[in-house]
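**Q** the following block contains a protein sequence and its predicted model.
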Amino acid sequence: MIGRLRGLLVEKAAPEVVLECGGVGYEVQLPMTSFYQLPELGSEAVIFTHFVVREDAQLLYGFASKEERALFRELIKTNGVGPKMALGILSGMSAEQFVDAVQAENITGLTKLPGVGKKTAERLVVEMRDRLKNFGGPLLTPYADRLAGTNPTENTLVSAPDPEEDAIAALVALGYKAPAASKVVAKVAAPGMSSEQLIRDALKAML
C-alpha cells in the first residue's frame, strides 16, 4: 500500500499531477479541493494517497489531508460509488460540507455533484449518515465561494494552448458530462483566464 508521497511536483494537469520521488514519477489524481492547495511546479509537495489495483490498471488518488482521504475511503464503500465519482464529489464540496449535507439529508445539494442523481444521493445519506458521525463540523462557506476570494494567480496550471479545452477536459475527468462542461466553461470564460481560473469559476457555477 502506498499511503504517502513526498517529492518534486513536475507536472500539473487537473485533476492529475506527476510527483517525482527518488527518481520515479508517480501519476496521482486529486480532487480539485486538494489540487488548489498544491505548490508551484518544481516545488516539494506531500500528498496522502490511496492505492487502487484493478485488473486493467493501478491507480493512485491523492489528498491534501488525511481527513479528505478518510472521507474518500468511506465514499467508495458506498454501493454504486467508485473512485471517479468520489473524486468528483470531493471536487464539488469540501469534506466538511459533504458531511454536513449528508447529516442534514440535503438531497438537493448532493444531486448537484457530478454523477449524483436522486437515487445515489439518497443512498449516500442512508449508507453514510452513521459512518460520518465522527467527522462532524459545521457547514462551511461553499468551497467555490472561498475560491472566489483567493488570488487567481496562485497555483496556476502550466500554460496550455487552449485553456478552455483544458478546463473542459478536467471537468469531464471529474465526472461532468462533456456538453454540460462545455456550456458552463463557455459561460464563465473571459479573455486571459487560465485553465485553473476557468475550472474554479465553472465549479462555482455548477453548485
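**A** Arrived safely, thanks for sending.
**Q** going by C-alpha atoms from here, please, whenever you check contacts or count neighbours.
**A** OK.
**Q** any residues touching stretch 118-130, and which ones?
**A** Glu74, Leu75, Thr78, Asn79, Gly80, Val102, Gln103, Glu105, Ile107, Thr108, Leu110, Thr111 (CA atoms under 8 Å, 6 or more residues apart in numbering).
**Q** helices - which of those residues land there?
**A** Cross-referencing those against helices under DSSP state H gives Glu74, Leu75, Val102, Gln103, Ile107, Thr108, Leu110.
**Q** the closest residue to the fifth one other than its chain neighbours: how many residues sit nearby?
**A** This points to Ile107. Of all residues not flanking Ile107 in the chain, Ala121 sits nearest, at 5.7 Å (CA to CA, 6 or more residues apart in numbering). By other CA atoms under 10 Å, 21 other residues sit near Ala121.
**Q** can you tell me the helix or strand for Ala121?
**A** helix 118-128 (DSSP states H and E).
**Q** by contact count, what packs against the following helix or strand past that helix?
**A** Next in sequence after helix 118-128, counting helices and strands by DSSP H and E, comes helix 143-148. Under the contact criterion of 3 or more CA pairs under 8 Å, 6 or more residues apart in numbering; DSSP states H and E, helix 143-148 touches helix 195-206.
**Q** show me which residues of the helix it packs on are buried.
**A** By 16 or more other CA atoms under 10 Å, the buried positions in helix 195-206 come out as Ser195, Glu196, Gln197, Leu198, Ile199, Arg200, Asp201, Ala202, Leu203, Lys204.
**Q** then stretch 64-75?
**A** In stretch 64-75, counting by 16+ other CA under 10 Å, buried: Ala64, Glu68, Arg69, Leu71, Phe72, Glu74, Leu75.
**Q** want to compare, so here's the second one:
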Amino acid sequence: MLEGLEGTVVKIRENYILVKSGPFTFGMNCSISTTERLKVGEHYNFNTYLAFYQDRAPELYGFVSTEELEVFSALIKANKIGPRLALKILSGTTPDKLKALIASRNIEGLSNLPGLGKKTAERLIAEIGHLFENEKIGESLASNDSRVDDALNALVSLGFDRRISSRVLSDILKVTPDIEVNELIKEALKKIR
C-alpha cells in the first residue's frame, strides 16, 4: 500500500496536484485547504490514500497534515461516503471544525458543508460519531466564529500545530469571550511558546 509520497509539486489546480518524485510524476487529489498551502517548485512529504475501483483507474489522495488524513479515513468508513465526497467535505472546513461538528452532533452545521444534506449528516453522526467522542474541542471552534478562523490560520501559517493552536484559542476564549482577533493571536503566541 502506498502510504506516503515525497516529491516536488509541479502543478496545482483547485483540488488536484502533480508531484514529481524521482522519475515519476503522480497526480493526487487534495482538499482545497491542502492545495492552498502548497507552492509550485517546493518539496513536500504527503500522507496518501490510494483508492481502488472496479470500473475506473485507482486514484491517489494526498494530505500535508496527518490530522486531515485521519479525518478523511474516518469519513470514508461511513456508508455511502467515498473518497471524493470525503475530500469535498474536507474542502469546506478544517479537520478540527469537522470533528467538533460531529462530536457535538451538530446536524445543522454539518448539513451546511458541501456534499452533505440532513440525512447524510445524521448518518455520519450515527456511524462515525463515536470516533470523535473523546475529542476535547472548545464550543467556540464548533461555531462559525471568524475570529477563531483568522487566529487559527495565522498561527498555522507561522508553523504552529493546528490541534494545539485550536486548544489554546479555545482556552483563551473561555476566559475572555469578547477578545479582539489581534489580541487573541498575541495571547495564543504567549501560551504556545
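**A** On my side now, so go ahead. If you're wondering where the values come from, they're calculated on a predicted model, not measured in any experiment.
**Q** stretch 124-135 of structure 2: how far from the chain's middle?
**A** 16 Å (CA atoms, centre = their mean, to the nearest Å).
**Q** also stretch 70-77 of structure 2?
**A** On CA atoms, centre = their mean, the centre of stretch 70-77 of structure 2 falls 11 Å from the chain's centre.
**Q** check what contacts that stretch and list those residues.
**A** Residues contacting stretch 70-77 of structure 2 (CA under 8 Å, 6+ apart): Ile81, Gly82, Pro83, Ala86, Leu87, Leu90, Pro95, Lys99, Leu124, Ile128, Leu131.
**Q** cutoff 7 Å now
**A** With contact meaning CA atoms under 7 Å, 6 or more residues apart in numbering, stretch 70-77 of structure 2 is reached by Ile81, Gly82, Pro83, Ala86, Leu87, Pro95, Ile128.
**Q** leaving out sequence neighbours, find the closest residue to the residue nearest the centre of structure 2.
**A** By CA atoms, centre = their mean, structure 2 has its centre lying nearest to Pro95, at 3.4 Å. Closest residue to Pro95 of structure 2 apart from its sequence neighbours, by CA to CA, 6+ apart: Glu68 at 5.7 Å.
**Q** what span of structure 1 lines up against stretch 172-189 of structure 2?
**A** Against structure 1, there is no aligned range for stretch 172-189 of structure 2 (TM-score structural alignment).
**Q** residue contacts, Val18 of structure 1?
**A** Counting by CA under 7 Å, 6+ apart, Val18 of structure 1 touches Leu9, Val10, Glu11, Lys12, Gly25, Tyr26, Glu27, Val28.
**Q** separation between the first one and Lys66 of structure 1?
**A** By that I understand Leu9 of structure 1. From Leu9 of structure 1 across to Lys66 of structure 1, the span is 19 Å (CA to CA, to the nearest Å).
**Q** what's the answer for the second one, then?
**A** Applying CA to CA, one obtains 23 Å for the distance of Val10 of structure 1 from Lys66 of structure 1.
**Q** what of the fourth one?
**A** With the distance defined as CA to CA, Lys12 of structure 1 ends up 21 Å from Lys66 of structure 1.
**Q** related to what we said a few turns ago, so which of the buried residues of helix 195-206 of structure 1 is the closest to Gly117 of structure 1?
**A** For the buried residues of helix 195-206 of structure 1, the residue nearest Gly117 of structure 1 by CA to CA is Leu203; the value is 17.3 Å.
**Q** could I get the full set of strands for structure 2?
**A** 4-12, 16-21, 24-29, 43-51, 59-63 (DSSP state E).
**Q** need the winner for burial among these.
**A** Of these, the one with the most neighbours on average (mean count of other CA atoms under 10 Å) is strand 59-63, at a mean of 21.
**Q** what angle do strand 16-21 and it make with each other?
**A** For strand 59-63 of structure 2 against strand 16-21, the angle by axes from the mean of the first three to the mean of the last three CA atoms, to 10 degrees is 90 degrees.
**Q** in the superposed pair, what's the mean gap between strand 59-63 of structure 2 and structure 1?
**A** Its aligned residues in structure 1 lie a mean 0.6 Å from strand 59-63 of structure 2 after superposition (mean CA distance after the TM-score superposition for structure 1).
**Q** so how far is that strand off the chain centroid?
**A** 14 Å.
**Q** contacts for it?
**A** 27-30, 34, 46-52, 69.
**Q** tell me the two of the residues you listed that are most distant?
**A** Once CA to CA is applied, the contacts of strand 59-63 of structure 2 give Thr34 and Phe52 as the farthest pair, at 22.1 Å.
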